[in-house]
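>>> next come a sequence and a model predicted from it.
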Amino acid sequence: MRKKIVAGNWKMNLTLAQGEQLINDILQAGLKLAEGQEVVVATPFPYLAKAKSLLKNYPGYFVAAQNCASEKAGAFTGEVSAEMLQSVGVDYVIIGHSERREYFNETNAILAKKVDLALANGLKPIFCCGEPLAVRQAETQNEYVARQLEESLYHLTAEQLKQVVIAYEPIWAIGTGLTASAGQAQDMHAFIRGQIANKFGREAALHLTILYGGSAKPGNAAELFANPDVDGGLIGGASLVAADFAAIISSLS
């Protein structure tokens, strides 16, 4: 049975006090996670240790960083290494988010290095992939996403892949007024699982958790998560509202 995960990506939002209140409100919602279900909170770097402390006694709750450096250590002012993240108890790290790719020019090759460093330090990568509007309009999204997977993940062994979660982001449906249907989400998730099966084998593909990162909300989460190849969500704005995030977590099947 593969894991079902709802991960909340706070991005560059909230003060420490606001973040602490948000976590406490989520915990007080009284959610009961089933076996194999996880909640991941991806806070800004300064809040990671505090988040870990708040969640340490709650089984099924984990902490993620939103990024890590592509180098092990050294003269890289302002960067945060995978080893540093591991040292404060981080469990997961988001790698290759569409905003990192667009605003910080992160290439597939750079992301492959980050994946390696995360795994070497015992962190589980949440590897993001997905296509922009022009690619979707040209109907070449499958080829685009396949290249992202190939250039950043295909150097791994099947054993290493067991530690990786993939998050599909339809960039064209985020903040554009366009909406990705549950069917479109399922189609791409099934395609990704098929690509992994071709490279790593059917067993690896069946156990791979693939999250949907396209503006899931309380109103559409249940429909999205009901798809056979959608194993949860990487949630942005809705993760900043405790009631909304709790409702999305409750939508896991």
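Thanks, I have it.
>>> alpha carbons only for contacts and neighbour counts from here, please
Will do.
>>> need the contact partners of the helix or strand residue 189 falls within.
Using DSSP states H and E, residue 189 sits within helix 182-200. The contact list for helix 182-200 (Cα atoms under 8 Å, 6 or more residues apart in numbering) reads 142, 145-146, 154, 157-158, 168, 202-206, 208, 210, 212, 223-224, 227-230.
>>> show me where the stretch 151-253 of the chain has its strands.
Assignment of strands within the stretch 151-253 of the chain using DSSP state E, counting those that start in this stretch yields the ranges 165-168, 210-212, 232-235.
>>> those into a markdown table, with extra columns for mean neighbour count and distance to residue 95?
Shown next, in a markdown table, are the strands of the stretch 151-253 of the chain (neighbours: other Cα atoms under 10 Å; distance: least, Cα to Cα, whole Å):
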| stretch | mean neighbour count | distance to residue 95 |
| --- | --- | --- |
| strand 165-168 | 25 | 10 |
| strand 210-212 | 28 | 13 |
| strand 232-235 | 28 | 12 |
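>>> which one of those lies nearest to residue 12?
strand 232-235 (13.8 Å; Cα to Cα).
>>> quick one on the thing from earlier: can you put the strands of the stretch 151-253 of the chain in TSV and add distance to residue 219?
Formatted as TSV, the strands of the stretch 151-253 of the chain follow (distance: least, Cα to Cα, whole Å):
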stretch	distance to residue 219
strand 165-168	19
strand 210-212	15
strand 232-235	13
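>>> out of those, which comes closest to residue 38?
When the strands of the stretch 151-253 of the chain are compared by Cα to Cα, strand 232-235 sits nearest residue 38, at 9.4 Å.
>>> ok, residues contacting the closest one?
If you take Cα under 8 Å, 6+ apart as the criterion, strand 232-235 is touched by 4-9, 167, 210-217, 225, 252.
>>> contact partners for the closest residue to residue 161 other than its chain neighbours?
Setting aside the residues directly before and after it, residue 161 is nearest to residue 204 in space (Cα to Cα, 6 or more residues apart in numbering), at 7.6 Å. Going by Cα under 8 Å, 6+ apart, residue 204 touches 158, 161-162, 196-197.
>>> next up, a structure to set beside the first:
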Amino acid sequence: MIKIFVANWKMQKSYSQTIKWCIKNNKELAELSHRKNIIICPSFESIAKVQTLLNKNINIGAQDCSAFEKGAYTGQVSAISLREIGINYCLIGHSETKINITNTDNLNNSISEKYFLLIKNNIKPIICIGETQEEREKNITYDILKHQIDMIINKIKKEEIKINELIIAYEPIWAIGTGKVPKPEELNNTLIGIKKYINSILSDIELTILYGGSINLDNIEEFKNMGILNGFLLGNSSLDFQLFKKIVLLSISA
């Protein structure tokens, strides 16, 4: 059942545009949030202000965090700071935040460190995973996704982290901002594979699976009744509130 909608605004809105969006749409957004869990992820500089403008039923998330607890890391934002301003969720591993990191092992270790720090600070990580077009064409999607998941699971086991929920956002890199989406059968099979793999290692975990990548009014109908899917991670489709609202409402309708 579709229950979560994450709006990732990336760097698409300026500070003033973000404020205007929140003031204009707060009432309608609050009404939507009574029906579904809405998570808004604005850019860092506007987070604190957004929290004062939006209804308390609406969760505020961060788009990323540092893999370090504290220190001389110019431009990075710590999980501790996110906790102190009341952040509930944080995206980690999004392809747009790791595009210039070429060493896969270093990248995955960094994401697992972020995961640990967020859990330590009572923030729910939303772990983004996905394969490139080249990896898809080579039929190694599952290998890539398993490797990305393994780093998190290994961290959970090594640190003996006690969690009851794991949130995975499957975002095929080839679908982000391209207008391309997987066929429903392909997506369903991929999500089933992800769930089976995680459950084979963490059998009593509550797994929440989101899909992201070029979701719009034309394809939401194809995915909304997919039983294994719990929600969507939306980029461009969340910038225009009326479009975002229509997608949410369509997901609710029979």
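Structure's in. What do you need? Given the structure is predicted, the values throughout are model-derived calculations rather than measurements.
>>> may I have the TM-score of the superposed chains?
Once the chains are laid over each other, their TM-score by TM-score structural alignment, normalised by the length of the first structure reads 0.89; 246 aligned residues with a Cα RMSD of 2.1 Å.
>>> buried ones in stretch 220-238 of the second structure?
For stretch 220-238 of the second structure, a neighbour-count test (16 or more other Cα atoms under 10 Å) marks 220, 223-226, 228-238 as buried.
>>> just to revisit the earlier point, now the residue nearest to residue 161 of the first structure: how far from residue 176 of the first structure?
Counting by Cα to Cα, to the nearest Å, the separation of residue 204 of the first structure from residue 176 of the first structure is 34 Å.
>>> mind putting the contacts of residue 204 of the first structure into JSON lines with distance to residue 96 of the first structure and neighbour count?
Putting those into JSON lines (distance: Cα to Cα, whole Å; neighbours: other Cα atoms under 10 Å) gives the following:
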{"residue": "158", "distance to residue 96 of the first structure": "20", "neighbour count": "16"}
{"residue": "161", "distance to residue 96 of the first structure": "16", "neighbour count": "22"}
{"residue": "162", "distance to residue 96 of the first structure": "18", "neighbour count": "15"}
{"residue": "196", "distance to residue 96 of the first structure": "18", "neighbour count": "24"}
{"residue": "197", "distance to residue 96 of the first structure": "21", "neighbour count": "16"}
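>>> ok, back up a step: so which of the contacts of helix 182-200 of the first structure are in helices?
142, 145-146, 158, 202-206, 223-224 (DSSP state H).
>>> out of these, which comes closest to residue 115 of the first structure?
Distances from residue 115 of the first structure to those, taken by Cα to Cα, are shortest for residue 158, at 14.0 Å.
>>> excluding chain neighbours, what is closest to that closest one?
According to Cα to Cα, 6+ apart, the nearest residue to residue 158 of the first structure is residue 200 (5.7 Å).
>>> tell me roughly how far the helix holding residue 189 of the first structure lies from the second structure on average.
Following the fit onto the second structure, the mean deviation recorded for helix 182-200 of the first structure is 1.3 Å by mean Cα distance after the TM-score superposition for the first structure.
>>> so that helix corresponds to what in the second structure?
Using TM-score structural alignment, helix 182-200 of the first structure lines up with residues 184-202 of the second structure.
>>> before we move on, what about stretch 78-86 of the first structure?
Using TM-score structural alignment, stretch 78-86 of the first structure pairs with 75-83 in the second structure.
>>> buried stuff in the matching stretch?
77-80, 82-83.
>>> then stretch 111-124 of the second structure?
Across stretch 111-124 of the second structure, burial judged by 16+ other Cα under 10 Å covers 111-119, 121-124.
>>> before we move on, the earlier item: any idea which of the ones in helices among the contacts of helix 182-200 of the first structure is closest to residue 19 of the first structure?
Nearest member of those to residue 19 of the first structure, counting by Cα to Cα, is residue 224, at 27.0 Å.
>>> okay, the spatially closest residue to the closest one that is not a sequence neighbour and residue 176 of the first structure: tell me how far apart.
Spatial nearest neighbour of residue 224 of the first structure, excluding adjacent residues (Cα to Cα, 6+ apart): residue 182 at 5.1 Å. For residue 182 of the first structure, the distance to residue 176 of the first structure equals 17 Å [Cα to Cα].
>>> and these two? which has more neighbours close in?
More neighbours surround residue 182 than the other of residue 182 of the first structure and residue 176, with 18 against 9 (other Cα atoms under 10 Å).
>>> what's the following helix or strand after whichever helix or strand residue 41 of the first structure is part of?
For residue 41 of the first structure, the host element (DSSP H and E) is strand 37-42. For strand 37-42 of the first structure, the succeeding helix or strand toward the C-terminus, using DSSP H and E, is helix 48-55.
>>> which helices and strands does that next one pack with?
Helix 48-55 of the first structure makes packing contacts with helix 16-27, strand 61-65 when contacts are defined by 3 or more Cα pairs under 8 Å, 6 or more residues apart in numbering; DSSP states H and E.
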